[in-house]
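A.B. asks: Predicted model and sequence below, questions to follow.
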Amino acid sequence: MDTSTAASSFASSPISTSTSASASALRTVHELFVTSPGTPSPSGVRRLVADSWSRCTACGVRPDGSRLPPLYRTSEELAAYRCGHPLAVVLPLFRELLGAGAADDGHLFAVGDADGTLLWVEGDSAAVRRAERMHFVEGAMWSEAQAGTNAPGTVLEVGHPVQIVAGEHYSSAAHGWSCAAAPVREPGTGRLLGVIDLSGGSTIATPPALAAVRGAALLAEAELARALPSPPAMLGPDGRVPCVSSAGCGTGARLEAGVRLAALGRDSVLLECAGRAHRLSPRHSEIVVSLALEGRGVHGDRLAVDLSEREVPASTLRAEMTRLRAVLGPAVLGSRPYRLLLPVHSDFGEVTSLLAEGRAAEALARYPGPLLPRSEAPAVVEQRRSLEQQLRGAVLAGGDAGQLRRWVSAAWGADDADAWLALAHTLPGGSPQRAAAAARAHALDAAMATPSQVRRHAAVLQRSRS
């Protein structure tokens, strides 16, 4: 493969370099660029990477990895500096969101300051030892000017979340790594405080990894915002303090009422909390419903089983939970185990309670349709079937013509032969509606009806004509 072919091949490929072909193409493009002095801009890589390589060349960074990032602080100086750094307040949050997952997956996470100095580097012990060999350690300077293209350093240059894959690093010393990082800014001023990073193998070169660091940064900013002095409260039209936080329902809001979930007859959950409404994505809807059904909380491995019959990687689930926590806020969604921290009121819970009390008419009136009808999550499917069977059983057992008519008039009951037959039995003899209901029941199951069922339908039709 010539250089131009390798370059064009990688330029059209996704960010992941899991295949040897794309990794080889990156190495070819990198070698061509660093060995061709005067090249204005590399081709065959993402514009983000090309611009970074050009900056690194201008700064005199060595691409062969022969000069590692310097260590600028002694352990004593670093300890004192970290204690007073604004991000020290949110380090426990980073450890909760990213630390355990990084250790479990063989990766590490790092927190750096606005100059690129790594303040904390934690995770899998083997990954930490491997990172030490290229000076990716606490106290090292990983700005672009010192370490070349890398996620934390490039984030500080461009100001937004970045993912750098294997050979996209300018220094060959980092070619065995992939990393994803996001900036953390001071609430109110927007001043850059530092960066949060995940580094490791090929699974870091995936959308969930970038989403994880982005979500962690957003939650850190929300946590920092809560620590700021509160301005004088402005009352809303209802006389309450409105929820104004950009990170869910946790700031300046009344949470005593808990959260309310509307999930019946909808493909996505509408979650209301402290005066704010969130229309969740289908996957987040499945997660919230599963957590509501679990009640006391559930660990990640069990939640993964609730959400899919196929194996869900732990890193993927953690990324989804981080994104969901960024939407709802840490006051609503907890971890270890995952759980909803506030009282939950749901439309499917209300229908279940009404059925348990024998109030079938009210339950039917509050049932706009099946629970997340398009969801295939096992926990949702099981609850959807159970609730529908309970409601159907109550309607059939009640023998009320109005309830039966409402049931068969809905999309989910239109093909229920037993319900149509029960409706025919409740209607007066000789009624055209009775004959129509019996005929509909007969038509629905004629193809698989037994002789006894045929005789039963015929008897109803005969009575309706007499």
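C.D. replies: Arrived safely. Residues are numbered from 1 along each chain as shown.

A.B. asks: only C-alpha atoms for contact and neighbour calcs from this point on.
C.D. replies: Will do.

A.B. asks: Tell me the secondary structure at Phe109.
C.D. replies: Three-state call for Phe109 (DSSP: H, G, I helix; E, B strand; the rest coil): strand.

A.B. asks: What of Val121?
C.D. replies: Counting by three-state DSSP, the backbone at Val121 sits in strand.

A.B. asks: gap between it and His107?
C.D. replies: Distance, Val121 to His107, by CA to CA, to the nearest Å: 11 Å.

A.B. asks: Looking at the two, which has the bigger crowd around it?
C.D. replies: Legend: neighbour count by other CA atoms under 10 Å for Val121 and His107, higher for His107 (27 against 20).

A.B. asks: pretty sure that one is touching Arg129, no?
C.D. replies: No - look at His107 against Arg129 with CA atoms under 8 Å: they stay out of range, at 11.1 Å.

A.B. asks: what number of residues lie near the residue lying closest to Asp64 once chain neighbours are set aside?
C.D. replies: Distance criterion CA to CA, 6 or more residues apart in numbering; nearest residue to Asp64, sequence neighbours excluded, is Ser172 at 5.3 Å. Neighbour count for Ser172, taken as other CA under 10 Å: 20.

A.B. asks: Check Ala182 too.
C.D. replies: 30.

A.B. asks: ok, the closest residue in space to it that isn't next to it in sequence - contacts?
C.D. replies: Leaving aside its chain neighbours, Ala182 sits nearest to Pro161 (4.1 Å; criterion: CA to CA, 6+ apart). Residues near Pro161 by CA atoms under 8 Å, 6 or more residues apart in numbering: Val155, Ala180, Ala181, Ala182, Pro183, Leu210, Arg214.

A.B. asks: any idea how far the fifth one is from Leu91?
C.D. replies: Read that as Pro183. In terms of CA to CA, Pro183 sits 14 Å off from Leu91.

A.B. asks: Second structure for comparison follows:
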Amino acid sequence: MRPEHLDAAVPEPADQRRYTRALASAREAVLAGQRPRVPVRSPIIDSWRRVRRHGLDPDRGRDVEPVSLTEVEWRRQRCGLAGDPWRTLRTGLLPAADSAGHIVVVVDRDGRLLWREGNRAVLRRADRLGFVEGASWGERSVGTNAIGTALVEGRPLHVHATEHYVGTHHPWTCAAAPVHDPRDGRLLGVVDVSGPRETVHPSMLALVSAVAAMAEARLREAHRDQLDRLRAIAAPLLARIPGQALVVDRNGWVAASTGLPPIDRVALPAQLDAQRVWVPAFGDCVLEPLPEGVLLRPGGLQRAASARVVLDLRGPRPQLTVHRDSGSWSYRLSARHADVLAHLADHPEGCSAADLAGHLFADPARTVTVRAEMSRLRKRFGDLLDRRPYRFRPELDVAVLR
């Protein structure tokens, strides 16, 4: 085999049978703990060795039950790829994949399969393999494959035929590329095109990589739009604030500032659920949540501003309005969150997780669910809510309109 094939995405058609046979013998050597006699691409042999250490069955992998469709939908909404990114991936890949006898697959950062579309016959073959929505396609579950190995390697990858660790995957070829959040570089998931190994095409990896880059560009555009909306809120707000202040999104990207030299981004703490936070280069800062961002005022001696909070339950969609010296902001609420906030307003002395579980579910034992809901609320309204016990902060003026 020519040396340039070692790091190529996939061999040329004339070499594919020879490549497949050579890789089969190399895989057998690695399974036996021996050094393979033929060259193997570094991401493949590194993956084989990782998977072997995990103790995965090389013939059939590991039985991992797919998560429920309810959880699949929950993961779709939280993975960062729903909406425009998924439409970009689908539009860019599905026509070519379908005509070539392939399917398009998207997984989240955990390797859970969230979407799949494409050639119907190949979808039926995928069903028999367990390659279905909700399945885990990480290396620990199914061994070396383009999806799981791209998640580990963090780069586009083609895995062909006997490069797969698990024998039942040898009839397949797949090309995958990771998709990252341009705001913070966080891995969101992987997009993949898979099909029978006879349909392999050397350009498929380039296509998948290009479309993944397009999805990231869409995310970048959406972030710019979000900063523009935040900038529109920030301009009148900062005009009324003396001294230094910044309005940033929740990843620390600066929409606007006053009294400070230009800066693109600040390092925010992971949790924005306190009235004061410590920010590198600024020290202690007073924090106020805003729609899609936060207001930071450097200076640890500043007193956190009081506020009037109005919870309006009268319309079809509950709403929370916060009136501060810096401005007034309204937030739409889910029915569950409105119920929690109304209960806290009715009990200014505070509630435990068990109290809230009894109110919400008539089951005081469901404290884990309550804590998850309160964590989400505190991310949005961190300077309004106390914990231990859960309550509105005592200095707030809280009114409920029913």
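C.D. replies: Yes, it's here. Note that this is a predicted model, so its numbers are computed, not measured.

A.B. asks: So after superposing, what's the score?
C.D. replies: The TM-score (TM-score structural alignment, normalised by the length of the second structure) is 0.51; 225 aligned residues with a CA RMSD of 2.7 Å.

A.B. asks: about what we covered before: what's the match for the residue nearest to Ala182 of the first structure in the second structure?
C.D. replies: With TM-score structural alignment as the criterion, Pro161 of the first structure lines up with Pro156 in the second structure.

A.B. asks: Residue nearest the middle of the second structure, spatially speaking?
C.D. replies: In the second structure, the residue lying closest to the centroid (CA atoms, centre = their mean) is Cys79, at 3.5 Å.

A.B. asks: Show me what that one lines up with in the first structure.
C.D. replies: Cys79 of the second structure maps onto His85 in the first structure, by TM-score structural alignment.

A.B. asks: next one: Gly167 of the second structure
C.D. replies: So, by TM-score structural alignment, Gly167 of the second structure is matched to Ser172.

A.B. asks: need the contact list for its match.
C.D. replies: Ser172 of the first structure makes contact with Pro63, Asp64, Gly65, according to CA under 8 Å, 6+ apart.

A.B. asks: What ranges does the stretch 1-150 of the first structure have for its helices?
C.D. replies: Using DSSP state H, counting those that start in this stretch, the helices of the stretch 1-150 of the first structure run over 3-11, 20-34, 47-59, 75-84, 91-94, 100-104, 125-132, 144-147.

A.B. asks: Highest average neighbour count across the ones you listed: which stretch is it?
C.D. replies: Most buried of the helices of the stretch 1-150 of the first structure by mean neighbour count (mean count of other CA atoms under 10 Å) is helix 144-147; its value is a mean of 24.

A.B. asks: Which residue range of the second structure does that one align onto?
C.D. replies: Using TM-score structural alignment, helix 144-147 of the first structure pairs with 139-142 in the second structure.

A.B. asks: centre of the chain versus the matching stretch, how much separation?
C.D. replies: For stretch 139-142 of the second structure, the separation from the chain centroid amounts to 20 Å (computed by CA atoms, centre = their mean, to the nearest Å).

A.B. asks: post-alignment, it versus the first structure, mean distance?
C.D. replies: For stretch 139-142 of the second structure, the mean deviation from the first structure after alignment is 0.9 Å (mean CA distance after the TM-score superposition for the first structure).

A.B. asks: Over to stretch 172-180 of the second structure?
C.D. replies: Stretch 172-180 of the second structure sits 0.6 Å off on average (mean CA distance after the TM-score superposition for the first structure).

A.B. asks: Distance from that stretch to the middle of the chain?
C.D. replies: Worked out by CA atoms, centre = their mean, stretch 172-180 of the second structure lies 17 Å from the chain centre.

A.B. asks: same thing with stretch 30-42 of the first structure?
C.D. replies: Centre-to-centre, stretch 30-42 of the first structure and its host chain are 39 Å apart (CA atoms, centre = their mean).

A.B. asks: what's the spacing between Asp127 of the second structure and Ser136 of the second structure?
C.D. replies: For Asp127 of the second structure, the distance to Ser136 of the second structure equals 13 Å [CA to CA].

A.B. asks: again with Val247 of the second structure
C.D. replies: Per CA to CA, Val247 of the second structure is found 40 Å from Ser136 of the second structure.

A.B. asks: Tell me which of those two has more neighbours.
C.D. replies: Per other CA under 10 Å, whichever of Val247 of the second structure and Ser136 has more neighbours is Val247, with 29 against 26.

A.B. asks: doesn't Leu237 make contact with the more buried one?
C.D. replies: No - here Val247 of the second structure does not reach Leu237: they are 9.1 Å apart, not a contact under CA under 8 Å.

A.B. asks: Skipping its backbone neighbours, what lies nearest Gly40 of the second structure in space?
C.D. replies: Actually, residue 40 of the second structure is Val. It isn't Gly. Leu6 (6.2 Å).

A.B. asks: Actually, Ala135 of the second structure.
C.D. replies: Closest to Ala135 of the second structure by CA to CA, 6+ apart is Pro66, at 4.1 Å.

A.B. asks: Ok, Val90 of the first structure next?
C.D. replies: Ala220 (5.9 Å).

A.B. asks: what residues are up against the equivalent of that neighbour over in the second structure?
C.D. replies: Using TM-score structural alignment as the criterion, Ala220 of the first structure maps onto Ala215 of the second structure. Residues in contact with Ala215 of the second structure, defined by CA under 8 Å, 6+ apart, are Asp84, Pro85, Trp86, Thr88, Leu89, Val179.

A.B. asks: same thing with Gly134 of the second structure?
C.D. replies: Contact partners of Gly134 of the second structure, counting by CA under 8 Å, 6+ apart, are Pro66, Val67, Ser68, Leu69, Glu71, Val72, Arg112, Leu113, Leu114.

A.B. asks: Out of these, which comes closest to Gln319 of the second structure?
C.D. replies: For the contacts of Gly134 of the second structure, the closest approach to Gln319 of the second structure (CA to CA) belongs to Glu71, at 27.4 Å.
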